[in-house]
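In: what follows is a predicted structure for the sequence shown.
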Amino acid sequence: MRQLFIPTKRTGILLLSLLFGGFVLNFIMQAASLDMNVTSVFNWISEHAWLYVFGGVFFFCVLLLFASLLPNVYTGAVIAFLVCVLLGIADYKKLSTTGEPLFPWDLMQLKNAQEMSRITKGMISPLAIVISVLIIIGLIYLILKLPKIRISLPLRGIFIAVSLILTFLFVQMLTTQHKIIKKIQYQPVYWNQKVNYANNGLLFAFTGNLRQNLMEKPEGYSKSAIEEIAKKYAALPDPAATKSPAEQPNIVFMMDEAFFDPTRLTGIKLSEDPLSFIHEKEKSSPGGFLLSPEFGGNTANVEFEALTGMSMYFLNGGSIPYQQRIVKMSSLPSIASILKDRGYQALALHPFDKTFYNRNQVYPIMGFDRFTGEKDMKQIERMSPDAYVSDMSAVKEVLKELKESEKPTFLHLVTMQNHFPFTKGVNGPNTVTAEGVDAQYKNELETYVQDTKLTDQALAYLSEELKSLKRPTIVVFWGDHLPALSGGIYTKAGWDTNPRLKHETKLLYMANFDIGKDPLGTVSPAFLGPSVFQLTGQDLPTYYKLLAKVKEEIPGLSKNVLVNESGVLPKLTEQQQALLNDYRLVVYDILAGQNYSKSLMF
């Protein structure tokens, strides 16, 4: 009976192999966070030896668990190893395209695996796919040829129990910041996740993020503090409005996927201006730049700012409010809910899968009456079978909704046409050529420029069609973030050291009534709501008066760069810091606090 619990010599060799595999796996995972630089990994290990040891033991437990669960010990270990390597590759690819590492909440997108495969098509080279297939075939061959190791059922049970207990204790110590974790030099850096992953390693940073809050509780937060803030800003007068229309106007938000002005790229000459309409239109309508909180991805965070007026500046690095917090709430004040209280209907339109970023659950919480996705649209136009729904098609859907509505309408559109990958020919032949770009990036850049030209044409069509609408209508158009073009394109343009340029997208207001033509400068998406209310002659709720005040001082508010009317803001004055402290308290109150603001500021 006792022999059932005693491992054989082969089992001992297996355990040593799995332990070695755990340390190899930890090495690979750390390499993913350090741009696959082997030298950097060895330097990291020399400085964080205990993190490497603990990580190696953790992965040993994972490999042992899977090896014990399946009848063939090799199969379980290989499956676990490959899954972990895939996570490492995902981290590396995300870092190289968006500048951000892999977060636990990113895994929520696995439910959209089919759509994700379409979005990421082109990110992995055919050679890498072939090599991966050959490796998998080789592993299967080895599994079949290696000598069978028989582990008794009781011993398997012991291995499973030990693995689960050690794994649980590791996660528990990490998420509760146990003193042992602190002694091994794990120091979370939630405000800078790239540094967090580089310093602590993919395993520790990823697991530590399981306990991360959207934002920390600000000093001085209380009901009386929110009441004082509400009283202070309620007393402010509404900013002077421009000529307001005779009736409540339609308000359209058009957030365009990965759209920026490519003519700003230094050293690149285009054969024609792809944004000829936009450049001409902003001479007679308010135009400028939107300071996006993101680069290359995380669209949901940009629309979160625009819809709620809450700045990502206050949230911990890597946060995605839609997935981490809002989906768990019963309601959240937004421009949609504010306008609904004023007699509007609130509509959302996204010509793609409705479940991405949990939009199908989040939008009703924010006050939207109806959400139209790709499958709900009656008529869809694409430039080719493999293309996303065109911006022109999305614009026509917007116009259809506005023409059919008898009530003033707020409509929020999130487009898809310009999403990565930028595959030549998908949106028709490239009609704009680019000179001054490296040959390896020429097709990619010209394809992207062609996409922006199509967007420009869709906006020209929308501008003309606004004239036929009976109800006054204002459109706010902006790009959500810069595209995830190959890094060499931005490097050659000299943008690597200029965070402002890498976060400024195009912003344009259009209307079928007089909204003036004052330039907008650089503005964060959080301040679009107050600006639209001012242009349409609507009273500002107390919350919007606070936002308008912040906008006066710091119109461009971002973790990456602060911008005012004079340019980049090197440091905050005491007055500006006090203003941001008020803003921070209100954002915390709404997102993570007791929501005293709901009855006081909206």
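Out: It's in.

In: CA atoms for contacts and neighbours, from now on please.
Out: Fine.

In: which residue ranges of the stretch 401-550 of the chain form strands?
Out: For the stretch 401-550 of the chain, the strands defined by DSSP state E, counting those that start in this stretch cover 409-414, 434-435, 473-479, 504-511, 521-523.

In: structure B:
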Amino acid sequence: MNPVKTFLKKHLSRDEVFLSILLLVTPLTAFYLMQFAYSGGLPWEYSLNVLLANYLCIGVVHFTLCAVTNYIVVCSILTHILCCIWGIANHYVSLFRGTPILPWDFTALGTAAAVADSYQFSLNIPMAISILLIAAMIFLLRKKLKTGRFRPSKNRLRLRVTYLCAILLCAYPVLQPNALGYLGIETDVWDQSKSYSQDGALAVFLRNTQFMSVEEPKDSSEENLNRIVSGVTDHTPAVSTDTRPNIVAIMNESWADFEDFGNLSLSESVTDYIDSLDNCIQGHSYTSVFGAGTSASEFEFLTGNSMAFLPSGSIPYQQYVLEPTASLASLLKENGYRTLAIHPGERTSWQRNQAYPLLGFDQFKCVEDMDVPLTEEHGYVSDQSSFNQIIYEFEHKSPEERLFLFNVTIQNHGSYTVENYPAEVTLTDEPGKYPMAEQYLTLANKSDEAFQLLVDYFSHQDEPIIILMFGDHQPSVEQEFLDKAYGVTQDNMTMEQYMDKYKTPFLIWANYDLPDDQIPTSSLNFLGQYLLSYAGIEASTYENYLTDFQQKLPAMTFVGYVDANGKAYSHLETNDYTSMIEDYRTFAYDNLFGGQTRHAQYYQAP
């Protein structure tokens, strides 16, 4: 007789053989179910390395459950359910914002819940099949739900040791995610969805945890920082410092300029009024996020720091702005401005209520605090209401007071699937083919109309005012529409074309004369320097450093950077700009993480 069969017959009953197989195979089948629910992935699409890595990650949960309860059947069903839920959740998050669930997202559950009602959830075929498979599994194993455990044995110690060994074996890559790299599990910071699909939604998630700590510059010493500062030029503002205008910065939710690519034919332009403005400086700036991640764009604009120096998908307001941090608000406050932030959403979204005071804002108004009648567009407070609040604040301040107002709009927020919302702007060659895009374009057109009312009002005011409006990121709409707008599919993009996914418009308008300047390219972390210069405000040493930096690299984002000739580069390459970027990293690190040793004088008003 076969010695293996003899051993099994002597030491294990038929039920225990079944339970042993179920115990060992569950992490594998649960992985297949997770990937199928997430992206429709099929078993033969994954390499042995990917299978092993995800087996270990799922196994540590499964074997722990089994060790605690010893109910193998129940634990197997529960493991499959958890993996299915994880796959489905990542699918929806990836669909709505362009990236799946990242480790830092668990600090933003409140923000996610606040906007969840605006999205439509529907099961696709892989999800429905996954749920049916779990139902079938429960049905087939229903008789073993109560009895599906290893029988009490005189040698319980052997069973416990077996469970413990399995847990320890699986736990190592979970506790040390870098070890997953030895199995070929890598994370693509530019295409997380693809990484989750190819290498496993759980293994890549754990791999991302290695980026939760911020990389310290190679040389963050005081001597090195002084060397960097010694080369900074003092820049004279572009207008007279006697002007001292009121300053309004508007970060317009999902404001993009798809018409700029020249590949769309629309029933009407969504920037008619803005394009007609006189005394207006217009251009495009690059962002570090696509489809979502508004607070990252706020952080870059207000602080001048770049997301390029922070982990993929991180949320600075919740992770790093934990003590007073230098920003445009703090600088203008030192210049005698009252600083006010307005966001017509929930107070705790992205923990703005905690971050704004640390950034130097005297006051923060959310939707509950707004003083004007509120109207909505597709379920969000309209831009017209946001801009009316700006006017209200101006009318209720004293003439002697100078105001810096930072307004984050919310009208154009995704998703763009509200039923019966009229599409007033359509594609003339393919009307109705891209309903999400047409709903978005309709909203963008309403932003243009609302901005006209704002400019008309301030055009007739005697007090000087300057207004900067910029987009925080492009919207997440149909990929086919984006391919059409860009004129190229993502798989065939050059680095310059890939950077264009992160390009949004900006404009600077004032009711006093502005220089006849052109700013063809920038990025959000540099826009503040232009605003200060055209407002006649003396910059800090750090702001002057950023002005110097952008003369060679006018755009710098998490995705990459662009030189003065318009050539785009990835952060993965080493070139003549590498040492210059490392200096920027050093300065930004001192600004954000300097703590008690931070060189505060470099970030203060002169």
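Out: Arrived safely. The model shown is predicted, which means the values in this text are computed figures rather than measured ones.

In: let me see the TM-score of these two.
Out: After superposition, the two chains reach a TM-score of 0.84 (TM-score structural alignment, normalised by the length of structure 1), with 580 aligned residues with a CA RMSD of 3.6 Å.

In: hang on, the earlier thing: export the strands of the stretch 401-550 of structure 1 to TSV and tack on distance to I554 of structure 1 and mean neighbour count?
Out: TSV is the format used below for the strands of the stretch 401-550 of structure 1 (distance: least, CA to CA, whole Å; neighbours: other CA atoms under 10 Å):
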stretch	distance to I554 of structure 1	mean neighbour count
strand 409-414	25	24
strand 434-435	36	16
strand 473-479	19	24
strand 504-511	15	25
strand 521-523	9	23
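
In: among these, which comes closest to F422 of structure 1?
Out: strand 434-435 (14.9 Å; CA to CA).

In: so the aligned partner of R347 of structure 2 in structure 1 versus N301 of structure 1, what's the distance?
Out: Under the alignment by TM-score structural alignment, R347 of structure 2 pairs with K354 in structure 1. From K354 of structure 1 across to N301 of structure 1, the span is 16 Å (CA to CA, to the nearest Å).

In: neighbour-wise, which of these two wins?
Out: N301 (24 against 19; other CA atoms under 10 Å).

In: excluding sequence neighbours, find me the nearest residue to the more buried one.
Out: I320 (6.2 Å; CA to CA, 6 or more residues apart in numbering).

In: check contacts around the counterpart of the one you found in structure 2.
Out: Using TM-score structural alignment as the criterion, I320 of structure 1 maps onto I315 of structure 2. Counting by CA atoms under 8 Å, 6 or more residues apart in numbering, I315 of structure 2 touches W104, G293, S295, A296, W350.

In: sorry, back to before: so can I have JSON lines of the strands of the stretch 401-550 of structure 1 showing distance to L580 of structure 1?
Out: Converted to JSON lines, the strands of the stretch 401-550 of structure 1 look like this (distance: least, CA to CA, whole Å):
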{"stretch": "strand 409-414", "distance to L580 of structure 1": "27"}
{"stretch": "strand 434-435", "distance to L580 of structure 1": "43"}
{"stretch": "strand 473-479", "distance to L580 of structure 1": "25"}
{"stretch": "strand 504-511", "distance to L580 of structure 1": "22"}
{"stretch": "strand 521-523", "distance to L580 of structure 1": "16"}
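
In: the stretch 351-500 of structure 2: helices as residue ranges?
Out: Ranges of helices in the stretch 351-500 of structure 2, per DSSP state H, counting those that start in this stretch, are 352-358, 383-395, 435-459, 479-486, 495-499.

In: report the angle between the longest one and strand 503-510.
Out: So that's helix 435-459 of structure 2. In terms of direction (axes from the mean of the first three to the mean of the last three CA atoms, to 10 degrees), helix 435-459 of structure 2 departs from strand 503-510 by 10 degrees.
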